[in-house]
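**Q** The following comprises the amino acid sequence and a computationally predicted model.
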Amino acid sequence: MSIKHKEKPESQYPHPDFDELRTLAKEDPAKFESKRIEYIESFLTRIPAEKQRRLRGLQWQIDQARKLARTPMASCLSMMNMMWDSLHHLNDHQRTLVKITSAFRKNHRNSLRPSASAYREKAIVIPFPAR
């Protein structure tokens, strides 16, 4: 059985056929696992080198969570919790940045904008003859 790649026009990464992988997982779990690793490696090798280490570390965490799970559903729930934790972490950082930015703007709003009198003091008025 060969696994087809479904190409999305906007994506540069091949997407495995879900139905074929589901069938393979039921009928030949060892082959499914080798295909899973093949797809992951195919994806990771296309990523720029400076991002690969982080993604390989993340994949290692996912693999360890899968090993610890007693069932496929437990594995899925574990990965879902990892994603939610990551999302909450990003949200916390975003809120912190918004607070810092708001405080900076509030504290520096007037100091960044010169007053109207500052313009008048520096202005040189050029007299024009009356017509």
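**A** Ah, there it is.

**Q** From here on, just use CA atoms for contacts and neighbour counts.
**A** OK.

**Q** quick one: the helices in the protein?
**A** Counting by DSSP state H, one finds helices in the chain at the ranges 18-27, 29-45, 49-68, 72-112, 116-122.

**Q** Check the offset of the fourth one from the chain's centre.
**A** What that stands for is helix 72-112. Chain-centre distance of helix 72-112: 12 Å, with CA atoms, centre = their mean, to the nearest Å.

**Q** tell me the angle of it relative to helix 49-68?
**A** Counting by axes from the mean of the first three to the mean of the last three CA atoms, to 10 degrees, helix 72-112 lies at 140 degrees to helix 49-68.

**Q** So which elements touch helix 72-112?
**A** Judged by 3 or more CA pairs under 8 Å, 6 or more residues apart in numbering; DSSP states H and E, the packing partners of helix 72-112 are helix 49-68.

**Q** alright, now check it against this:
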Amino acid sequence: MTRNAADEALAHDDFIEHFDWWMRLAAEQPERFDEAWRELVRGMIEGAPSRCRRGLEGTQFRADMERRRARSPMGACVRLSRLMWDRLVGEEGLQEKMIELNRHLSPGGRAAIRDPEHPPAALRSAQVVPFRIRLP
């Protein structure tokens, strides 16, 4: 029974083992790491709803280009960080979309939460669900 590198990585249930596998693969077999990473990303994009695929492919293309343009791994990290921040707070970013959604869902088209630092009491209360922390 043979499995490709991405399947092998995804077989790990524990995040720490998963991370360690990728780290070891990158250090010991960089070409196989790159191949496994591409397979994993391709599989995730193909598994996404069809309405999201074009945007995901475009974002992945941009990330790949930024990584190629970087002169070092740290440079790639900085470039990818900027790209992610831009997708969050830049023009047409997630923050802008969430503000628009807030306006759309509120009565009369006004923002439902006028002051994000002090939301209405109904939005401040929530049931806290405890999670158990698994340590290695």
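**A** Received it, and whenever you're ready, just let me know what you need. Not measured: the values here are computed from a predicted model.

**Q** And the TM-score between these chains?
**A** In this superposition the chains share a TM-score of 0.61, using TM-score structural alignment, normalised by the length of structure 1; 99 aligned residues with a CA RMSD of 2.9 Å.

**Q** related to what we said a few turns ago, how about the helices of structure 1 in CSV, adding mean neighbour count and distance to Ile3 of structure 1?
**A** Putting those into CSV (neighbours: other CA atoms under 10 Å; distance: least, CA to CA, whole Å) gives the following:
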stretch, mean neighbour count, distance to Ile3 of structure 1
helix 18-27, 14, 7
helix 29-45, 14, 8
helix 49-68, 13, 22
helix 72-112, 12, 21
helix 116-122, 9, 70
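
**Q** Can you lay out the ones you listed as CSV showing distance to Lys8 of structure 1?
**A** Listed next are the helices of structure 1 as CSV, based on distance: least, CA to CA, whole Å:
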stretch, distance to Lys8 of structure 1
helix 18-27, 14
helix 29-45, 15
helix 49-68, 22
helix 72-112, 24
helix 116-122, 57
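
**Q** Figure out which of those helices is closest to Lys4 of structure 1.
**A** helix 18-27 (8.1 Å; CA to CA).

**Q** how many other residues sit next to Ala6 of structure 2?
**A** Counted with other CA atoms under 10 Å, residues neighbouring Ala6 of structure 2 total 19.

**Q** so is it in a helix, a strand, or just coil?
**A** Using DSSP: H, G, I helix; E, B strand; the rest coil, the three-state assignment for Ala6 of structure 2 comes out as helix.

**Q** List the contacts of it.
**A** Counting by CA atoms under 8 Å, 6 or more residues apart in numbering, Ala6 of structure 2 makes contact with 36-37, 39-40.

**Q** Among the residues you listed, which one sits closest to Cys77 of structure 2?
**A** Trp37 (15.8 Å).

**Q** separation between the closest one and Glu31 of structure 2?
**A** Distance of Trp37 of structure 2 to Glu31 of structure 2, given as CA to CA, to the nearest Å: 10 Å.

**Q** Check Leu56 of structure 2 too.
**A** 24 Å.

**Q** OK, contacts around Leu44 of structure 1?
**A** By CA under 8 Å, 6+ apart, the contact list for Leu44 of structure 1 reads 52, 55-56.

**Q** Aligned to it, what sits in structure 2?
**A** Counting by TM-score structural alignment, Leu44 of structure 1 lines up with Ile45 in structure 2.

**Q** Now for the residue in structure 2 that Asn91 of structure 1 lines up against: which residues touch it?
**A** Aligned counterpart of Asn91 of structure 1 in structure 2: Gln95 (TM-score structural alignment). Shown in contact with Gln95 of structure 2 (CA under 8 Å, 6+ apart): 88-89.

**Q** Give me the distance between Gln95 of structure 2 and Met74 of structure 2.
**A** Using CA to CA, Gln95 of structure 2 is found at 27 Å from Met74 of structure 2.
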